[in-house]
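Q: test case, fold it:
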Amino acid sequence: MTKKSDALTALQVKNAKPKEKPYKLFDGGGLYLEVAPTGSRIWRLKYRQLNGKENRLSFGPYPEITLQEARERRLEARKLLLNGVDPAKYRDDAKRRAVEQAANTFEKIAREWYATKVPTWSARTAKNMIQRLEADIFPEIGSRPIDELKHRDIIIALRKIEERGAAEIAHRLKAVCSKIFSYAIQCGLTDRNLVVDMKDVLKTRRASHFAAIDADELPAFLGSLERNEARMFQPTRIALRLMLLVFVRTSELIETPWSEINLEKCEWIIPWQRMKRGKLTVNPDTTNHHVCLSRQACDLLRELHAITGGGKYLFPNQRDHKRPISNNTILVALERMGYKGRMTGHGFRALAMSTIKERLGYRHEVVDRQLAHAPKDKVASAYDRAQFLAERSKMSKRPLSDVLSSASYC
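A: The predicted structure follows:
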């Protein structure tokens, strides 16, 4: 005779009714259905732990968990035991990992990454970074666990930025997201940097530089400035002429206090704290920048001193003299002169670099130091402390007519 099987049938499970006391229906291999007086039916597995102690594991309620599903879970538990893993501990660890994964949202990880980087950034960079993330990234994917994000989720967020015409911001935030994923990988929170694979999902940007006229266009520019058809205030016109003569960055010029200028010696020294490389949080350049002034530049500064010398700044704000003019003042002035899209404040530096090297024949290192550029070779920068003051002074004192005379139609 065939031995009667002890395994349960689906009908037995379905028809299991509650009694006054809890009872069990066994399916074999430690699996049983526990029926409570309340009518609830729970699948459980009785097994021996690796240390020999008896333990029980719950698989969930019937009918949510069917007989077939309960048997499959029993098989999974037995495989774990064969591999030396306690199924109850495995379940608890899985639950813990799921909770941690849900808690490790993209926004949470991004803010942790941000906190590690803030000490190395300027206040302005830090502010811009978090504002961009809060405005464009967090609303889209911030609440999602970082390990559950897909390529498509990030692409959608970035293309929304691109579609509103902010292509440059989209590319920058793509790079930021890549850094956040890299940080998450290093922290063991995900296994893959999704953004690294996204090389072609955004429109290709054309390489662009700050708009700048060339030396051949200088006569026309100076003629327009002299005629003042744009009806600019005299300090603004002086600022534009100084940009042509001293080659400093726009912010370095407009934020200059009179205390840095020695009109008697015709000397201008910018403290390193105000220079771009001096503002670096990590390894700032603590070298003061000597702005070599030509006779023309000194004459302009004296003229300007008669207008604004009673205040703190060379170029005070019209509404609040305790503050300098804004960065946009130079750009707006150029636009009013008809040079919108053709010239910028930074363009004066590009114009100086190309013109002095090509038309006046000065060495690249001398012009570079006049522009306060950092040597590209880090090893060389560690040893090269030369300021080239003599050559820079001679270069700065070359009259503007030397440049104009080299223009093709002057």
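
Q: contacts and neighbour counts: CA atoms only from here.
A: Fine.

Q: contacting residues around stretch 244-257?
A: 239, 243, 274-275, 291-294, 296-297, 312-315, 324-327, 330, 345-346, 348-349, 352, 370-372, 396 (Cα atoms under 8 Å, 6 or more residues apart in numbering).

Q: I meant stretch 101-115, not that one.
A: With Cα under 8 Å, 6+ apart as the criterion, stretch 101-115 contacts 130, 138, 141-147, 180, 183-184, 189.

Q: buried subset of these?
A: Buried residues within the contacts of stretch 101-115, counting neighbours by 16 or more other Cα atoms under 10 Å: 138, 141-142, 144-147, 180, 183-184, 189.

Q: for the comparison step, fold the sequence that follows:
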Amino acid sequence: MPLTDTAIRAAKPTNKPFKLTDGDGMYLLINPSGGRYWRMNYRFGGTRKTLALGVYPDVPLKLARERRDEARQLLARGVDPGEYRKATKDMDESRTENSFESVAREWLAKFTPKWTEGHASKITRRLELDIFPWLGAKAVDEITAKDVLSVLRRIEERGVIETVHRAKQNIGQVIRYAIATGRAENDPTAALLGALPPIVQKHHATIIDPAAIAELLRAVDGYQGSYVSRAALRLAPLLFVRPGELRHMEWCEVNTESATWTIPPEKMKMRERHIVPLSSQAIAILEDLRPMTGSGRYVFPGERAADRPMSENTVNAALR
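A: Prediction:
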């Protein structure tokens, strides 16, 4: 059974060391002297090893379990948690400042304010899960093409080829930032040209026959569903913006006098203001819709909650 704080406090030292097991290799070792030490047994490369997780009560049960789970995640990715900890701990201060992870964290801090939250989260997660365990502790100026390729091959084994290429891109971005800031001299990712399997291009469904496009537009004009959905369908081909940007359109962003729709930086992937010109047809659609939704925030509010934008599936359902 898993341990509880009550059981730990109730356990008394004996004349011999003994263990209180918690599961997944973790246990609390209680010595005759009264010392209580968190340990985790694991196997790596066919060898049984033990990892120290801290001393109770300085490290409570919850934190010990978190450290165990982190170690198990490293094992699942083929990393020896003991060696990873040693490599991280043994770096001196100067090496730490110039380690790949340190430079990458600095690069992230500099550029994430310009990215959307989702984009920043994806890159950070990719670095933390797929790159830092193997390259994080290395000095950025000592990383070789072989080191990078080894990391990328691990990702390739999962069959996620697009992630392989994105990881290579992120590694190169970090190292080029290190070069620009005087902490490295060359980018080893440049030597990997042709070493990775190509991404199989998947094209989005589209209509390329002009007659079929005309048929779709006529179908939109004849749509019998929600009036707001119909307006969104009619406006989409006039603006050429992403569906998410369209459904988050706000009345305060629209200026029919200057015939512009100004999308603020926080809504754009690259965190830069984007101005969309409005044709006379687009303005006519908006002015026709204004009496219905103009008193609210969103041009295309949700059907169930006017204070939220239209669902991302609404237009797709209308098209189907």
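
Q: could you report the neighbour count for Pro301 of structure 2?
A: Look at Pro301 of structure 2: counted by other Cα atoms under 10 Å, it has 22 neighbours.

Q: which residue lines up with it in structure 1?
A: Taking TM-score structural alignment, the alignment pairs Pro301 of structure 2 with Pro316 from structure 1.

Q: from Lys276 of structure 1, how far out is its match?
A: 21 Å (Cα to Cα, to the nearest Å).

Q: can you check Glu76 of structure 1 too?
A: 62 Å.

Q: ok, the two, which is more surrounded?
A: Lys276 (16 against 13).

Q: sorry, back to before: now the buried ones among the contacts of stretch 101-115 of structure 1 as CSV including secondary structure and distance to Arg172 of structure 1?
A: Shown next, in CSV, are these (DSSP: H, G, I helix; E, B strand; the rest coil; distance: Cα to Cα, whole Å):
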residue, secondary structure, distance to Arg172 of structure 1
Phe138, helix, 15
Ile141, helix, 17
Gly142, helix, 17
Arg144, coil, 21
Pro145, strand, 22
Ile146, helix, 19
Asp147, helix, 22
Ile180, helix, 13
Tyr183, helix, 17
Ala184, helix, 19
Leu189, coil, 23
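
Q: out of those residues, who's nearest Ile155 of structure 1?
A: Ile141 (10.5 Å; Cα to Cα).

Q: counterpart of that closest one over in structure 2?
A: So, by TM-score structural alignment, Ile141 of structure 1 is matched to Leu135.

Q: quick check: closest non-adjacent residue to its match.
A: The shortest distance from Leu135 of structure 2 to any non-neighbouring residue, by Cα to Cα, 6 or more residues apart in numbering, is to Phe100 (6.3 Å).

Q: can you get me a residue count around the aligned partner of the one you found in structure 1?
A: Alignment note: Phe100 of structure 2 maps to Phe106 in structure 1; criterion TM-score structural alignment. By the criterion of other Cα under 10 Å, Phe106 of structure 1 has 24 neighbours.

Q: how close does Phe106 of structure 1 sit to Arg56 of structure 1?
A: 37 Å.

Q: now swap in Ile155 of structure 1 and tell me
A: 46 Å.

Q: spatially nearest residue to the match of Pro301 of structure 2 (excluding sequence neighbours)?
A: Counting by Cα to Cα, 6+ apart, the nearest residue to Pro316 of structure 1 once its immediate chain neighbours are dropped is Pro324, at 4.3 Å.
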